[in-house]
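Asker: Let me see the structure of the following:
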Amino acid sequence: MHDPHQLLQQIFGFPGFRPGQEEIVQAVLAGRNTLAIMPTGGGKSLCFQLPALCREGITVVISPLIALMRDQVRALKAAGVEAGALTSGNTDQETEDVFAAIDDGRLKLLYMAPERLASGGAMGLLRRANVTMIAVDEAHCVSQWGHDFRPDYLRIGELRRALNVPLAAFTATADEETRAEIVTRLFDGTQPETFLRGFDRPNIHLAFAVKDKPRDQILRFAAARKGQSGIVYTASRARTEVLAQALREAGHSACHYHGGMEAEERRRVEIRFQQEDGLIVVATIAFGMGIDKPDIRWVAHADLPKSIEGYYQEIGRAGRDGAAAETLTLYGPDDIRLRRTQIDEGAAPPDRKAADHGRLNALLGLAEATACRRQVLLGYFGETSTPCGNCDLCDRPVEVFDATESVRKALSAILRTGEWFGAGHLIDILTGNATAKVREKGHDQLPTFAVGRDLTKPAWGAVFRQMMGRDLVRPDPDRFGALRMTEAARPILRGEASISLRRDTITSAIPRVAVKTLVSDEDAPLLSALKAKRRALAEAQGVPAYVVFPDRTLIEMAERKPATLDDMAGVTGVGAKKLESYGAAFLAVINGAAESLHPARQRLAGRPSGPIYDRLAEVQLTLLRGEDGTGKPLSLSPGILRRIAEARPSTLSDLDRVGELGPAKIERFGTAFLDVLRDA
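Answerer: Here you go, the predicted structure:
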């Protein structure tokens, strides 16, 4: 079994594990059934990829998205790993290549969509292949009431039993209920070793804003971040096209994406987003799940997401490289009404509808928060934190007021009108606006008429929005969206509880730009040149730019300015295979023409054996004709020098065995070589 620390550096180019990764890797490596809940961008894939390389046999990876599988296979191959995918998107040649790699015993990771498990051929193939582990990505898809349920995930438990191998399940979002369902369906109810690695993504700036000309709000947000890759999520297909056109007219590179597009057109957008720097995609929530793009700098929601899990997953597509990223979520009363109605008119049983309303309440609680948003978000997932300093409410605290009397007045107006009217009519009653409808219904004669003149009409709009957000009132789909009181409001109405609300939060201010520049002004031209080289190499190979190197690696190159391949090997994300493939090309951008190294020496780049090899080569050159310079020329091949540098023998007999030198070369080089090795 290989050493995971060594492979982490050699293959992936990482100097060490991220927090929480090593314990999971060791559990999976030991063959224990494992469930790991890790934040998006926390390095989930490494936790099954690295053990797969250390273990004998094939690791089967069940993943729900073809684009994501192809992405990971491409990245693994670029790092020198034998990986393949069996998907409906394969060409015949790709499928034949995967079968050949299985037959030859070369394949280490085999990616499959869950739907493929339905075919008897797939089960037969996996029985014949040397499968020693199953990894399940996006394990929350097994939850029948979750937002991403995939029926074929229910077959994975059967596969585990049939192959009798350990299973490691991974997900970024799973509440307690979903975790229990994962254990039941994937592990037959037997508790796996579970790792809950936290949900915090401290590099992501959180911000919400009440809708006020949302198109202009999105355009202002994008304008302040021009040139950065971003995603705008909308609730409807039509809005994706309108907003994308508006962004293009404002000078941005932007396109739209939704489920109603032809498959080939959607694929073109995905490829553009993967390969172009600074492209904005305006999309429905169908977009992004299959794209492992590490350098998305911002995510904006033009409409309220469906749930707090959906929100968390969608903003999680930003800043996967660990660098600063930003979010903005717009919402308003219409969003709340839409989401409530979608739940009430759905086909789920009553208990599930109640749970969905609870999830929506959690999201609205985050939207209407009066203090640090990250504390509210993490609290939903059962975690506590101190104020984060990286959200809009930490940047600019909101003003709150005792709204108990205002809420009681609003509830009274709702009840006295029979719970048959929406916020607009109720506000007219409260502010004493005797419209034709108010007079026609006789509502100008109610005791509540004009009792709310202390607040403006927009301020009352904010009160009603927050009452909906706190689930004190709900739109009734059977009464054309009229507001009705919930049980949660009764203590306030009876004077048994008080409530504080935010002052009207509609503002033209857009959250500050948290991601100003990725490097200093001095290093910016070099970073641009490195990105241009990356783009050229990626286009030549037909792969996404980040498969060559992610932004984080180029930023480190621009800041450290490595002068040699040894220096380059120390840059995060530069493994042995990528050093061989791209090292010289990027060194040439940084320093001009790069030194040419023999392949044997290049394999030692960045390792302690490298300088030893160099010193042995110098000694060999000095003693080429002996100490007096008159002897017969003798030399060793670069491959033998590499073996000696790696093995570091300490005696002449060991040196002879490692390098197969023979008497003449031992006499010429032996003592001098041992001196070099001793000094090292």
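Asker: Only C-alpha atoms from now on, for both contacts and neighbour counts.
Answerer: OK.
Asker: how about the strands of the stretch 201-350 of the chain, start to end?
Answerer: Along the stretch 201-350 of the chain, counting by DSSP state E, counting those that start in this stretch, strands occupy 204-205, 208-210, 230-233, 254-257, 280-283, 298-301, 325-331.
Asker: Show residues contacting the fifth one.
Answerer: Identification of contacts with strand 280-283 by CA atoms under 8 Å, 6 or more residues apart in numbering yields 228-234, 237, 240-241, 243-244, 252-258, 273.
Asker: The third one too?
Answerer: When contacts are defined by CA under 8 Å, 6+ apart, strand 230-233 is touched by residues 240, 278-285, 296-303, 318.
Asker: Kindly recompute the last result at 6 Å.
Answerer: Taking contacts as CA atoms under 6 Å, 6 or more residues apart in numbering, the residues outside strand 230-233 that touch it are Ile280, Val281, Val282, Ala283, Thr284, Ile296, Arg297, Trp298, Val299, Ala300, His301, Ala302.
Asker: now swap in the shortest one and tell me
Answerer: The set of residues external to strand 204-205 that reach it, using CA under 6 Å, 6+ apart, is Ala325, Glu326, Asn390, Cys391.
Asker: Could you do stretch 523-531 as well?
Answerer: Contacts of stretch 523-531 (CA under 6 Å, 6+ apart): Ala558.
Asker: By neighbour count, which bits of it are buried? Give me those.
Answerer: Of all the residues in stretch 523-531, those buried under the rule 16 or more other CA atoms under 10 Å are Asp523, Ala524, Leu526, Leu527, Ala529, Leu530, Lys531.
Asker: want to put them side by side, so please do this one too:
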Amino acid sequence: MNPGPETPTTPQDVLRTTFGYEHFRGDQAEIIDHVTRGGDAVVLMPTGGGKSLCYQIPAIVREGVGIVISPLIALMQDQVDALEAVGVRAACLNSTLGPEEVRAVEQGLVNNEYDLVYLAPERLVQARTLDLLDRVRIGLFAIDEAHCVAQWGHDFRKDYLGLSVLAGRFPRVPRIALTATATEATHRELTQNLELDGARHFVSSFDRPNIQYRITEKNNARQQLFDLIRTEHDGDAGIVYCLSRKRVEQTATWLRKQGVDAVAYHAGLSESERAEGQRRFLREDGVVVVATIAFGMGIDKPDVRFVAHLDLPKSIEGYYQETGRAGRDGLPATAWLAYGLQDVVQLRRMIDDSEGSEDFRWIQRRHLDAMLALCETTDCRRVQILRYFGQEIEPCGNCDTCLNPPASWDATVPVQKLLSAIVRLDRERGQRFGAGQIIDILRGKENDRSTQYRHDELTVWGIGADMSEVSWRAVVRQILARGIISTTGEFGALVLTPAAGPILRGEETLMLRSAPDRPVTKKSRGRKASGASLASAELDDAHKAVFDSLRTWRTGQAKAQQVPAYVVFPDATLIEIARLAPSSLAELGAVSGIGEKKLEHYGEAVLSVVREA
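Answerer: Predicted coordinates:
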């Protein structure tokens, strides 16, 4: 589509006629204008903020092909399908292609037959590929998921370091690096490693106001998850993250037994099994994928209505990126996390046992500490998340701590009791125990170990009997999060840190958030359990019937073409069609997200569905 006699030649023309939108959002217009004119750019923009258009439109408008570097080979074909569906000439060059297909794409590159071509970083830096690109007219380089070049970030990919070659080998080709996940330190590092010091930097707000953040204490986490799905997201697409492959398998199996259409995804599955699970999630409505963090980067499915974590994420960066896969269409979505004391102990042990330098482990501990602080905050979750990325906002009114502000209490005396128990075990007995045994000592609860080690003779035996085990675990979890105690050894024995001294001496008062002894079921605040219910909540019954008919039609189209449903039309576009009920092609063409090619290809069929519904 690079400019020809009948090709739109301005970014605004491409936005309207190709992608079907009338207006740019946020910084899009300024970024696109800068890159189209040949400038380098570093773009930090939240998932769902429209990053892709920031390189797609300049690639279409500029002479030559746009080379997009992406770490996700498995998703490249879906990205190509989505572009071809709106009339953009696109291809990918990766290890899934056979020799004949590779040669065809390479020849197409040389002949300037493409607007965009997707490459993995490991392929791009090969001598053969660089030699090929020397013979190609290149319009721009787009480096997607650019945070992968930051060695101290949460998702470092070694192959990304080789991308610095682009600056020296193709000095006249503009480069745009994009990511949705970067702290100020990661931002600086990716700029340096990609040699983009002279680039313009565009930093959008990381806020995703349509996502409701909720964090709860674990109490039969699988049942808590199922209650969330059943009451708020029945029939919706969602992602459930677990820390281990075993937990992924167990959770997916259990959800299927409860009637949820769930598939498992982790690195231990065969390539064909992972591909089939991903295919179903992307191309069918209402599929829930249960996965390790190996799943999700680059997923462009706009109608994911919830992302749930059954285990504590290792960092706010990872958590933000994973939750950002919900609600890319801008419609309401839920980010739900259940975590407990054992999560904290397990992750700290994983860090302590990990390979790498002490500096690396120090960084990992800081990441975990920030994640724990988010979980235990009594303030707005969104304020804390954005502050981590260097941005300040007012409380959002759309997270659990805003909607149901937690109570706090003076926990100084109970914490002193707990710290004293740890001190006495260590100094008087030379013993160190995990949270479970410490709590049993405080509550005066006998067990095999207390009998074996005569813990009932300690002066701290039973001094915390007035508090339940649930309350004590909440105390331990919170003072771990605050760095007052830490864990050590294979079994997560509790030890004091220097921060414990002032509390033991009575020099500091400690306020903690209250933890109910019984789990409190959060009301869904009127959310109705129905497929795509959050998406279509504003439609009346008549318009919902049209929406449901359009989704059924879309499913048939997607299956026939073997593409994800959103490649035909995303939910947001179907909702707008259902609301407006167009009766002519002209009226349908005014709907946001319907460009000329889709209007020509699907217009009459869509109008027929609307009339019949």
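Asker: coming back round to it: would you list the buried entries among the contacts of strand 204-205 of structure 1?
Answerer: Using 16+ other CA under 10 Å, the buried ones in those are Ala325, Glu326, Asn390, Cys391.
Asker: Please tabulate these in TSV, including the columns distance to Val543 of structure 1.
Answerer: As requested, those are exported to TSV (distance: CA to CA, whole Å):
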residue	distance to Val543 of structure 1
Ala325	24
Glu326	26
Asn390	34
Cys391	35
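Asker: In structure 1, what range does the helix of greatest length in structure 2 match?
Answerer: Ranked by residue count under DSSP state H, the longest helix found in structure 2 is helix 541-561. Mapped onto structure 1 using TM-score structural alignment, helix 541-561 of structure 2 spans residues 521-541.
Asker: Next: stretch 113-122 of structure 2.
Answerer: Aligning stretch 113-122 of structure 2 against structure 1 (TM-score structural alignment) gives residues 106-115.
Asker: do the same with stretch 367-375 of structure 2
Answerer: Going by TM-score structural alignment, stretch 367-375 of structure 2 sits over residues 359-367 in structure 1.
Asker: Average separation of the matching stretch from the aligned part of structure 2, please.
Answerer: Compared with structure 2 after fitting, stretch 359-367 of structure 1 has a mean deviation of 1.0 Å; criterion: mean CA distance after the TM-score superposition for structure 1.
Asker: just to revisit the earlier point, any chance of the buried residues of stretch 523-531 of structure 1 in JSON lines, with distance to Leu117 of structure 1 too?
Answerer: Output for these, formatted as JSON lines (distance: CA to CA, whole Å):
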{"residue": "Asp523", "distance to Leu117 of structure 1": "50"}
{"residue": "Ala524", "distance to Leu117 of structure 1": "49"}
{"residue": "Leu526", "distance to Leu117 of structure 1": "48"}
{"residue": "Leu527", "distance to Leu117 of structure 1": "45"}
{"residue": "Ala529", "distance to Leu117 of structure 1": "46"}
{"residue": "Leu530", "distance to Leu117 of structure 1": "43"}
{"residue": "Lys531", "distance to Leu117 of structure 1": "40"}
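Asker: Enumerate the positions of stretch 488-501 of structure 2 that are buried.
Answerer: Along stretch 488-501 of structure 2, these residues count as buried under the neighbour rule (16+ other CA under 10 Å): Thr488, Gly492, Ala493, Leu494, Val495, Leu496, Ala500.
Asker: which ones among those are found in strands?
Answerer: Thr488, Ala493, Leu494, Val495, Leu496 (DSSP state E).
Asker: Farthest pair within the buried residues of stretch 488-501 of structure 2?
Answerer: Gly492 and Ala500 (17.8 Å; CA to CA).
Asker: re the thing from before, I'd like to know which of the buried residues of stretch 523-531 of structure 1 is nearest to Gly41 of structure 1.
Answerer: Distances from Gly41 of structure 1 to those, taken by CA to CA, are shortest for Lys531, at 21.8 Å.
Asker: and Asp292 of structure 1, how far is that from Glu309 of structure 1?
Answerer: As judged by CA to CA, to the nearest Å, Asp292 of structure 1 and Glu309 of structure 1 stand 19 Å apart.
Asker: For these two, work out which one has more neighbours and name it.
Answerer: Legend: neighbour count by other CA atoms under 10 Å for Asp292 of structure 1 and Glu309, higher for Glu309 (22 against 18).
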